[in-house]
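Predicted model and sequence follow; I will ask about them next.
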Amino acid sequence: MKRPFILFFLILLFLHPVYAQSKKAGNAILSGKIIDSASHLPLEYATITIYTSASQLPFSGSTSDNAGLFTLNDIPAGNYRLMVESIGYNSFNIPTIEITKNSIIDLKNISLTKKSVSLQNITVVAHGRLVENKIDKMVYNAEKDITSQSGVATDILRKVPMVSVDVNGNVELSGSSGIRFLINGKPSSMFGSNIADVLQSIPASQIKSIEVITNPGARYDAQGLGGIINIILKKNTAHGTNSTISLASGSRTDNGSFNFNARKNDFGFHAYVSGNIRPYATTPYTSNRNSSDSIQHTSTLYQQDGSSRFRRQAIQTGLGFDWTVKEKNNYSGSVSYNQFGYTGNGTVFQHQKNWSADQSLLSDVNSLSNTSNFYKAHNIDAGFNYKRTFDKEDQELEVSITSSLNNSTSTAGNNQLLLPMDSLYYGINNRNPGKETETELEVNYTQPLQKEIQLGLGGKFSLLDISSQADIWSLVPNLKSYTRNKALSNNLDYHQKVYAFYSEIKLPVGSLFDAKMGARYERTEINSFYSNAQRQIPTPGYNTLVPSIYFSKKIGDRHTLKLSYSKRIERPDYGDLNPFINTADPKNITAGNPYLKPEIGNRYELGYALDLGSVGSFMANLFYRANNHDIQPYIMYYPVLVIGDSTFSNVSVSSRENIGMEKNTGLNLFGDIHYSNKFTFRSNLFFFHRHIINVLQPGFDAYSFNYRMNINLTYQFNTRWVGEFFGNFNSPRNEVQGRYPSFVTYSFAFRKQFWNKKGSLALTATNPFNEYVNQQTEVKGPNFSLNSNRKIPFRSFGVNFTWKFGKLEFKKEKDEIPGGINGPTD
């Protein structure tokens, strides 16, 4: 852990002499920052070219970095002119710049205006890239993806490089499910429940972009072993008013959204409402479990054959504002309300045979299980942010407070009958209300030390409170009535405080490369109470020191190399820690583990990006990640299990365990090729090797090779018609106890624009030639093996209608020359 800090201080020690020697004696340095004239955000990859006044041939040039900054070194004294260009923007000209010996000229902000063509009350601007590669993150511009617009957030995530999604909607980033999800850069307590359900409740038409950060910097929370996924919802910053309505209907999902934006002068307001419904779908299911009792010397075959029906619904609504006062003070705030839930029921035929050691049949029992479940959650997110800028460029102070409240209720029931007499012999009903509150106070400050060197400081305090009550009623067969089961019922109170402080510095190391280095310290304190834990063990507070290092090197105008390292932590959530024992299925019990330790991970990444200009782009990322105290699902088999005053036979118990250490080495390749102005080809290939060191069963380590690949084809038939195909394949996933199934999906989409491109109609089809996706799972553990198959309905057809209306004002700013005709002075 000390090595990254040794490297950090060595670089700082040698920084000043290296930086000072980058300039040749007598020659000048010219620098500046390229920004968008409307949003004032920095523009990356803008081309800066300088000419001598007497020549049409370029004398020197450069491109802007992710902060919009550029520097031209070693310019002899003389008269020059400067040209700035960026895709989708009007070029900017400074006709005369007089440069003297040993001068350092700062052009400050250079504003570029977007190229636009007015169509009545709508302005169409040039499109940027679908995928953008920044120094510390990758951005997927979801609003440019036509295939996913009739779906949900999960459908978009399937297309994002380095992200994989299984058929159940579970998300992994670079092979890890430990992901910190954010909405508009802020946490939400709704992700504290079932993340897969939440992601399938957000309409894709509501999402502007998705940011993926595999090695987060010191400013970000240390939570999230695989990294951070930030979902940015749509909001328009242009002046005037505009609205967008999007409606989608399909055989698998119906959703819709409405967005309203208004801005006048320095005040902006936005509001939205969206929702989706997934109608009932039936999933057939079969399983076979073979087990043995080493004490009684018996063996058992347990078979299940049935199906379940499932329905999901959700609604989100919110509003927000931003207000700039006297140019340097910006206030913004938002509040949102989210509600989502699901209902389901199922019927399963069960057959159990038991044999003695000499293969004599001891019992043969048939039974029928009827199940039902229900879940509903209400969530409120609120936040306020203050940002202060100063006369000194890039000096900023930001203070924010966010709060999130989530109330949820779940119920489940199971009645089991012996066949053929249909006599009720087992029944259980669960009700589990819960409440989760998360509050964060954060302060960030950025101080430029000198040109192109920035120091960042900040801190955060976060408070997480969870309360949950589980009430269980069990059938008393003789009385044919239900009584409260005190042994299984429980309640919990969980309180977590995290104090965090960080510091990071961004600077050029001479002309060698750009660096961004930092460290984050987090103090975690937990106070918890579990009513039915065998013993209450106080959780000691612990300290986490999280370093992060980024090196970036531009080679010419097109090549970029990146090397990064970060340390991450994955704290188990209350769903993992809650010792509630769910016996809704008495043969397959689930339980939490209050004694889980947090995972600690170290991740190294080497990245390469190639900008092919109008032809496209290419990215390659090589990574290595090692997780200690790795948390995974783990199944134990018990011939007989006593819980309270209840006895269960031939039962498996699934919980989460610190399995040991997991090592992953992988490669991600992404290509975006524009064969012509009509045809675009995109593909993402992801491969990784996994080695799991099993400390629960020494000698039973797991090795596996996993891969994922997708292909995306887009063809623009004319200015109004566009078609798209997307195909995805995930290889089988191997964990410590078994093999989880592969997954194939493909989709087609066609969209036509009309009403002067203010309206559009899209037709989509997903897996049109296959009604089901077969999910075959193989799991092995001490004294048992399990093979199961779920046939998940995945075929769907849909239609999406989008209408944009309102009046936007794009005011073209004057091309002002900073500092006058001769440029700025020292």
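Nice, thanks for sending it over. Numbering: from 1, shown residues only.

okay, CA-based contacts and neighbour counts for the rest of this
Will do.

For my notes, confirm Pro4 occurs in a helix.
Yes. Per DSSP: H, G, I helix; E, B strand; the rest coil, Pro4 lies within a helix segment.

One more to weigh against that first structure:
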Amino acid sequence: MNTQIQMKISILLFIVFFLVNHQVVGQETENVTGQVKTIEGKFVSQAHVVLLDKDLKVAAYGVSDDKGYFVMVTVKRGEYKLKVSCVGYEIFNREVSVGEGQNNLGVLHLKEGILLDEVSVTRDKSMLVTKTDRIVYDVEQDSTAKTSVALEILEKLPFVSMDMKTKQLQVMGETNFVITINGKKSLFLSEANQYVTRLLRGDKMKQVELITSPHGQYSDKTAVINIVTKGSLPDGVVGNIMFDFGKDLIEPDMGITSKIGKLVYNMNYQPGYTYYSKLTDRTTVVNYREDIIHRTESELATWSKDDSHKFQLNASYDFTERDLLTFSGQYNYYREREFQEGNTMIWNAENCEEQSYSFDNRNINREERWKGKINYQKSFRNKEGRLFTTTYGMENNRDKKRYEQELTGFLGIEDSCGVMVNRLRLAEHTLGMDFTNPINEKHSYFLTAKFITRRYRSDEELDYNQYVPSFRASYSFSTAKINLRVEVSFEKTINDMQFDPKNKNIRKNFFDVTPSASVIFILSRKSTFSILYSVPSFRPDIHYLNPFVDRSDPSHWKVGNPDLEPEISQFLSMKYLFYMRRASLVFSVKYKHSGNAIYPYDYTNEVGALVTTYGNMNRSEMLSFDMNFEYKIPDKLQIWYTGEAKYTYYSITRNDFPLWNFKSAAGAYVTLFKKATIGIIGNIRPISTSVQDTKFRYLMTSTLRGEYTFNQKFCFLVDIDKFLWKRINVENVKETDAFYYSKDEQWRGRWVTFTFVYNFGRLRDRVKESDRGIKNADRVKE
């Protein structure tokens, strides 16, 4: 009995103590509220409101909602320093006192101004996470995502920047990348219709992955940008119109993308016209092994007119969340009308003139391309990341070259007039299957099989059939600090060729096994180091093999080589990646060795003309050092540099050609105020680094660019390329034990273009109209 009484007394005392203590705590803390607006009275969302104590430590923190309201709970009474900050506004400071009763700070007005650099409130979790093969940007941790578009978020990724001229993204200074949505190719947003990123809201994105070492079907790409979304993407129609024009060119570019439920389609049309003004080249060829046709000197003036049309139509349909069918079709038309005037003089070894003539050429090159592809993607509900893809593609090309030449002889040459026509036709079919399977977090593999058939026909009695079956397997192992990847490819090439009905068929078969391996190490939270070894092979196509002789320039012929063998190389590369908040650095070293590399080379024929063809060299080596650096402050400043130092060594018959060459480019873009940006780019590179070069000139150019943005959808650009020169003269020398070749070539200098860019359209969430109520599947999943 006494025990029960003591227990009741203890419980009663505990309740009294709790109530008294709760009352004391409640009396010592308060809730602080308020609202954030602009000076014009507009609501400011995602504003960071901070109370700092006398030691300038954060005592309370809040974020304003869509109406600008904020609340900070359980704030101890006392004196504080209030700071309110938001991207795009000046920081608001005020001394406040938190006392008993109502603690409503009222309306706090922010003034538009500088970006938020001075004060930021960080969380324990970083928005950028470095993994072995990728950098992950957590968009949900970005407080500005709701008020940003996808393009602004993508530009926050290290190594990703926007080219001011083309309005296209670049990764590590290159455009060789792909964009995927949730690990799959999507017509709604890809590298081909990047204008969608200017209208897609950032709050549709959960995270973005920059895959810096892609494998599988994207192993030939520099990077993959994978966007992970929140639920389904919005519906709507968006488009882009870009219009380039100048004194000698007109190049419109019009694109449109639409999404209606499960159906996505986009179209793109690019007509173009370019006029190239007259330029004059002077060449000298000395044939050491010929006494009669010993020295040839030529002068050639060339001008041309080009027109083109490119049309592309793509469509996809999601039968289910796991089944996607895609169709893409493309038509390209290109016509070049080239006009040439020139004269040639030939001397013998005793410096006596043997022959001289003048010529007048009218050359028309016409190319047509039809491409079509059907792709089916299957993902699996029970295994995230597992993907099966099957593809059928076809291509039909028609190239027509027509040369009309009038030759007037002055010495040793008779007048002549001739027409040469060559039509080259290609029919290609491709069937492929890919399978990607992540076994678990550490292990994954990729399999692909492909079969290609090509059939070439030409007026020169060319009958060439090629069959290429191939299979590739890749395995990847990953831990928190290392990624290991091994791959092997098997490829069989069957060539059935007949270049003249008088000759018998030539049948060449090749079987190549090309292994590769790579390893990636995480050195720190913001740096990685990778090593890659591979045995790449290059299979020459008809443009290398076609024996048709191009005599459009009587002093310089061009011809293919049907006896080429596939090129097999040994390749080793090392790459170091490092990034900070605003800067990124890529440094790489590459080495390549081949015993039968394919490369163009020159020789002189019996009539004294220089002939360019292709051949398998005895040996070739390449060692290069590459660097890419970028520093950027979004909407303020962008500075970049890229450079390469390369050593090459070629061995052909009895001649060796070692050569060092360098190239680099640097640029800076500065935003003077919110709507105007100026930029300058400097570039230095060698004019030519072909196999037999012994002397060449470095070309230094500068480009001025200016942009004015009227609003989010419309901007205007001016681009002045090579603004320091009207004409550039370039000297190039080649020399072997058989001939000496020198060319004084004239290049076009100053080139001024104007560009208008207009983005239009609207995207919004879509709910089907029906008699039923709205289901969770209709909503965007947060």
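Sure thing, it's come through. Not measured: the values here are computed from a predicted model.

which residue packs closest to the aligned partner of Ser91 of structure 1 in structure 2, ignoring adjacent ones?
With TM-score structural alignment as the criterion, the equivalent of Ser91 of structure 1 in structure 2 is Gln141. With sequence-adjacent residues excluded and distances taken as C-alpha to C-alpha, 6 or more residues apart in numbering, Gln141 of structure 2 is closest to Met127, at 5.9 Å.

so what's the one you found up against?
Residues near Met127 of structure 2 by C-alpha atoms under 8 Å, 6 or more residues apart in numbering: Val136, Tyr137, Asp138, Val139, Gln141, Asp142.

same thing with Lys76 of structure 2?
Glu28, Thr29, Glu30, Val98.

Show me how to select, in ChimeraX, the buried members of those residues.
Entered in ChimeraX, the line below selects the buried ones among the contacts of Lys76 of structure 2, by 16 or more other C-alpha atoms under 10 Å:
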select :29,30,98
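
Which ones among the contacts of Lys76 of structure 2 lie within strands?
Applying DSSP state E to those, the entries found in strands are Thr29, Glu30, Val98.

can you list the residues you listed in JSON lines and add distance to Glu290 of structure 2?
As requested, those are arranged in JSON lines below (distance: C-alpha to C-alpha, whole Å):
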{"residue": "Thr29", "distance to Glu290 of structure 2": "103"}
{"residue": "Glu30", "distance to Glu290 of structure 2": "102"}
{"residue": "Val98", "distance to Glu290 of structure 2": "101"}
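
ok, of these, which one's closest to Asn375 of structure 2?
Comparing these against Asn375 of structure 2 with C-alpha to C-alpha places Glu30 closest, at 61.4 Å.

so that closest one makes contact with Ala60?
No. Using C-alpha atoms under 8 Å, Glu30 of structure 2 makes no contact with Ala60, being 11.1 Å away.

so where does the residue most central in space within structure 1 fall, helix or strand?
Residue closest to the average C-alpha location in structure 1 (C-alpha atoms, centre = their mean): Ile229, at 2.3 Å. Element membership for Ile229 of structure 1 (DSSP states H and E) is strand 227-233.

which residues are contacting the helix or strand that that strand is followed by?
Downstream of strand 227-233 of structure 1, the first helix or strand assigned by DSSP H and E is strand 239-250. If you take C-alpha under 8 Å, 6+ apart as the criterion, strand 239-250 of structure 1 is touched by 150-151, 205, 254-265, 796-810.

Show me which of the residues you listed are buried.
The buried subset of the contacts of strand 239-250 of structure 1 (16+ other C-alpha under 10 Å) comprises 150-151, 205, 254-263, 796-804, 807-808, 810.

Restricted to strands, list these.
Per DSSP E, these map to strands at 254-263, 796-804, 807-808.

Run a quick check on Ser403 of structure 1 versus Thr437, I expect a contact.
Yes. With contact defined as C-alpha under 8 Å, Ser403 of structure 1 counts as touching Thr437 (7.4 Å).

residues shared between the contacts of those two?
In contact with both Ser403 of structure 1 and Thr437: no residue, using C-alpha under 8 Å, 6+ apart.
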